[in-house]
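S.K.: Sequence and predicted structure are below.
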Amino acid sequence: MSVVELGRFLDDLADASGKAILPFFRAQFGLDDKARGGAPFDPVTEADRAAEVVLRKMIGQTFPGHGILGEEFGSERTDAECVWVLDPIDGTRAFIGGLPTWGTLIGLTRNGVPVRGLMHQPYLGERFTGDGKNARLRGPAGERTLLTRRCADLGQAILATTDPRLFAAGEEAERFRTLEGQVRMSRYGADCYAYCMLAAGQIDLVVEAGLKPYDIVALIPIIEGAGGRVTAWDGGSAAGGGRVVAAGDPRLHAAALKVLNP
């Protein structure tokens, strides 16, 4: 499949998942808690499951030799050269609350390296795509290239994280609080949308912990394609999830790492 054909297939996946999800948004739907043994609330909706079923079916029909790793239905052939990494609704809590800061994440890895990514927000009609070299936004205002903002100084930076309670009590939480104390402004609760706003030059820094691969793989090619950097706190690959730091400016990324991994 050519690059153009792959792009069209990604669009088809986004269209199909959006059609599966939107009837549930700001409507009544079934809700389950995936948490076990007193763990924090971990919601999953009918919309999550419906979208992932559609995505898996389309990928299986088009690329039967590819692997799939999805949030709701586990993994298939993850030892394959190419593996699709899916989060049908990243930001399920926002979805439940009727807030449009959720999105469908569709990533593709080759030999474990994220090579294509798409974040689709069907309610707003926005589609963020990237291949690690270029990134684009298509939406109601048209299409444009995504470029991160130049910001080398923590004191001038806007930081985002989904929830400050993501960080484990003790050293991890203390490192985050130290970093947050050095930035100009911080915002909470945007999930995948914060990373896309970083790629669009609106946010400078996103710092999180406890992520799964499906939370971040699709976003890496978008941010890197827009000129940013995404790594683990220790500077290694972020593709496996865990503790992640993304910055629009490589100089800001280096400054953040010094605080998070002294």
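M.R.: Nice, I can see it. Numbers count the residues shown, from 1 in each chain.

S.K.: drop to CA atoms for contacts and neighbour counts, all remaining ones
M.R.: Will do.

S.K.: For Q61, pull up the helix or strand it's in.
M.R.: Q61 belongs to helix 46-62 when assigned by DSSP states H and E.

S.K.: Which positions within whatever helix or strand comes next after that helix qualify as buried?
M.R.: Using DSSP H and E, the next helix or strand after helix 46-62 towards the C-terminus is strand 67-70. By neighbour count on 16 or more other CA atoms under 10 Å, the buried set for strand 67-70 is G67, I68, L69, G70.

S.K.: and strand 67-70, how far from the chain's centre?
M.R.: Mean-position distance between strand 67-70 and its chain equals 15 Å (CA atoms, centre = their mean, to the nearest Å).

S.K.: give me the element K19 is part of.
M.R.: Using DSSP H and E, K19 falls in helix 3-21.

S.K.: which strands and helices sit next to that helix?
M.R.: In terms of contacts (3 or more CA pairs under 8 Å, 6 or more residues apart in numbering; DSSP states H and E), helix 3-21 is packed against helix 46-62, strand 103-110, strand 113-121.

S.K.: mind running it again at 6 Å?
M.R.: helix 46-62 (3 or more CA pairs under 6 Å, 6 or more residues apart in numbering; DSSP states H and E).

S.K.: Tell me the helices and strands packed up against the helix it packs on.
M.R.: Using 3+ CA pairs under 6 Å, 6+ apart: helix 46-62 touches helix 3-21, strand 82-90.

S.K.: wait, what's in contact with E76?
M.R.: G67, I68 (CA atoms under 6 Å, 6 or more residues apart in numbering).

S.K.: go with 7 Å
M.R.: Counting by CA atoms under 7 Å, 6 or more residues apart in numbering, E76 makes contact with G67, I68, L69.

S.K.: hold the first one in mind and look at this next one:
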Amino acid sequence: MDNFWAQVLEFAETTTHRVGEQLLQYFGNVQATRKADGSLVTEADRWSDTEIKAAIAKKFPDHAVLTEESQHIVPGSDWFWAIDPLDGTTNFTRGVPIWGIVLGLFYKGTPVFGYVHFPPLNQSFHGFWDASGELNLTPGAFLNHQPIHSSLENPSQNHFFSLCARSTFILKPGFPCKIRMLGVASYNFLAVASGTALGGVEATPKIWDLAGVYPIIQAAGASWIHLSSEPLFPLKAGEDYGQRSLPTLVVSRPELVPIFEPWVEALRS
């Protein structure tokens, strides 16, 4: 790992762990308000957003930022970060210990590095992935610095598949796995990367839910299926992604795509 990527990893780890320590003080002790899109936000979300943006500006002053709480327009610069300062706000406010901080670093509109920290679980995922080969970046996916890979097993009623609240329509007889609903988009997908689940689907995630997870999923060997007619990446500079839902299916290996894809066909747009 060259010096730049070592700095990126160290920065992401140091920043999310520092912010996470403070968020643990808020955990279960804050009131949420409802945003225009129906999602929840707290003072903890806003504090985390401000802290992470300030940290990026100090460490990488030439990097722009795309963030859930304050900046929805895709920057025109080659390098920018996408931030979800608190993924799983409903869990956070209700005292459910699955929530995290999501960072994704983009190069020319596509995420090439992701770091996701879940403070209550003491779990931190990170990964590198550059399909273009332009950055000469060695791919890898890690949980607490240990390499991870998606499962190579076949579906059964002893394997998990994760849903979001808006994809419960797939709950029908014959579904090939046990269903779980964790309440956090990033964790749903990272469970596939680590081999915990064989698949997961999110009906209405936003770009900051997905950006940090995408490189980890790819490097872990899982398959990412964007359930929309337009390509997901590269993002288009100058466009507003604030209200844009990006329905996504992730499965542990390509051979499982035709097994699970028909169950989520209704999410295609």
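M.R.: Nice, I can see it. Just so you know, these numbers come straight off a predicted model, no measurement behind them.

S.K.: before we move on, back to that, which of the helices and strands packed on helix 46-62 of the first structure has the highest mean neighbour count?
M.R.: strand 82-90 (a mean of 27; mean count of other CA atoms under 10 Å).

S.K.: Which residue, other than its chain neighbours, is closest to T93 of the second structure?
M.R.: In this structure, T93 of the second structure finds its nearest non-sequential neighbour in G28, 4.8 Å apart by CA to CA, 6 or more residues apart in numbering.

S.K.: could you check the distance from the residue mapped onto F128 of the second structure from the first structure over to L219 of the first structure?
M.R.: Mapped onto the first structure by TM-score structural alignment, F128 of the second structure lines up with D131. Distance of D131 of the first structure to L219 of the first structure, given as CA to CA, to the nearest Å: 10 Å.

S.K.: can you list residues touching both of those two?
M.R.: With CA under 7 Å, 6+ apart as the test, D131 of the first structure and L219 both reach G117.

S.K.: More neighbours: which of the two?
M.R.: L219 (32 against 23; other CA atoms under 10 Å).

S.K.: and that one, what does it touch?
M.R.: Residues in contact with L219 of the first structure (CA under 7 Å, 6+ apart) are G117, Y195.

S.K.: Kindly state which residue of the second structure is aligned to it.
M.R.: That one, L219 of the first structure, aligns with V213 by TM-score structural alignment.

S.K.: Show me where the stretch 151-262 of the first structure has its strands.
M.R.: With DSSP state E, counting those that start in this stretch applied, the stretch 151-262 of the first structure shows strands at 158-161, 185-188, 205-211, 229-232, 242-247, listed in chain order.

S.K.: start and end residues in the second structure for the last one, please.
M.R.: Against the second structure, the aligned range for strand 242-247 of the first structure is residues 246-251 (TM-score structural alignment).

S.K.: do the same with the fourth one
M.R.: Per the alignment by TM-score structural alignment, strand 229-232 of the first structure matches residues 223-226 in the second structure.

S.K.: got it, and the first one?
M.R.: The aligned range for strand 158-161 of the first structure in the second structure is 160-163, by TM-score structural alignment.

S.K.: Any idea how far the matching stretch is from the middle of the chain?
M.R.: 16 Å.

S.K.: got a list of contacts for it?
M.R.: C177, K178, I179, R180, M181, N188, A197, L198, G199, G200, V201, E202.

S.K.: can you count the residues close to the closest residue to L198 of the first structure other than its chain neighbours?
M.R.: In space, and not counting its chain neighbours, L198 of the first structure is closest to D204: 5.6 Å by CA to CA, 6+ apart. Using other CA under 10 Å, the number of residues around D204 of the first structure comes to 31.

S.K.: how much space between the equivalent of D204 of the first structure over in the second structure and N154 of the second structure?
M.R.: Mapped onto the second structure by TM-score structural alignment, D204 of the first structure lines up with L198. With the distance defined as CA to CA, L198 of the second structure ends up 8 Å from N154 of the second structure.

S.K.: quick one: I222 of the first structure from T62 of the first structure, how far?
M.R.: 23 Å.

S.K.: So for the two, which residue has more residues nearby?
M.R.: The neighbour comparison of I222 of the first structure against T62 (other CA under 10 Å) goes to I222, with 35 against 11.

S.K.: nearest residue to that one other than its sequence neighbours?
M.R.: G130 (3.9 Å).

S.K.: burial of the one you found, as a residue count?
M.R.: 28.

S.K.: ok so, going back, can you say which of the contacts of stretch 160-163 of the second structure are buried?
M.R.: Buried among the contacts of stretch 160-163 of the second structure (16+ other CA under 10 Å): C177, I179, M181, N188, A197, L198, G199, G200, V201, E202.

S.K.: aligned partner of the fourth one in the first structure?
M.R.: Read it as N188 of the second structure. So N188 of the second structure corresponds to A194, using TM-score structural alignment.

S.K.: How much space separates the residue nearest to that match when sequence neighbours are not counted from Q202 of the first structure?
M.R.: Leaving aside its sequence neighbours, A194 of the first structure sits nearest to A160 (CA to CA, 6+ apart; 6.5 Å). As defined by CA to CA, A160 of the first structure lies at a distance of 11 Å from Q202 of the first structure.

S.K.: More neighbours: which of those two?
M.R.: A160 (27 against 16).

S.K.: what helix or strand is R93 of the first structure on?
M.R.: R93 of the first structure belongs to helix 92-96, assigned by DSSP H and E.

S.K.: what sits up against that helix?
M.R.: So helix 92-96 of the first structure is in contact with F25, P43, V44, P100, T101, W102, going by CA under 7 Å, 6+ apart.

S.K.: residue range for that helix in the second structure?
M.R.: Across the second structure, the stretch matching helix 92-96 of the first structure (TM-score structural alignment) is residues 89-93.

S.K.: Average offset of that stretch relative to the first structure?
M.R.: When the first structure is superposed, stretch 89-93 of the second structure averages 0.5 Å from its matched positions, counting by mean CA distance after the TM-score superposition for the first structure.

S.K.: Check which residues of that stretch are buried.
M.R.: So for stretch 89-93 of the second structure, counting by 16+ other CA under 10 Å, buried means T89, T90, N91, F92, T93.

S.K.: I figured D87 of the first structure hits F73, correct?
M.R.: No - counting by CA atoms under 7 Å, D87 of the first structure does not reach F73; the two are 10.3 Å apart.
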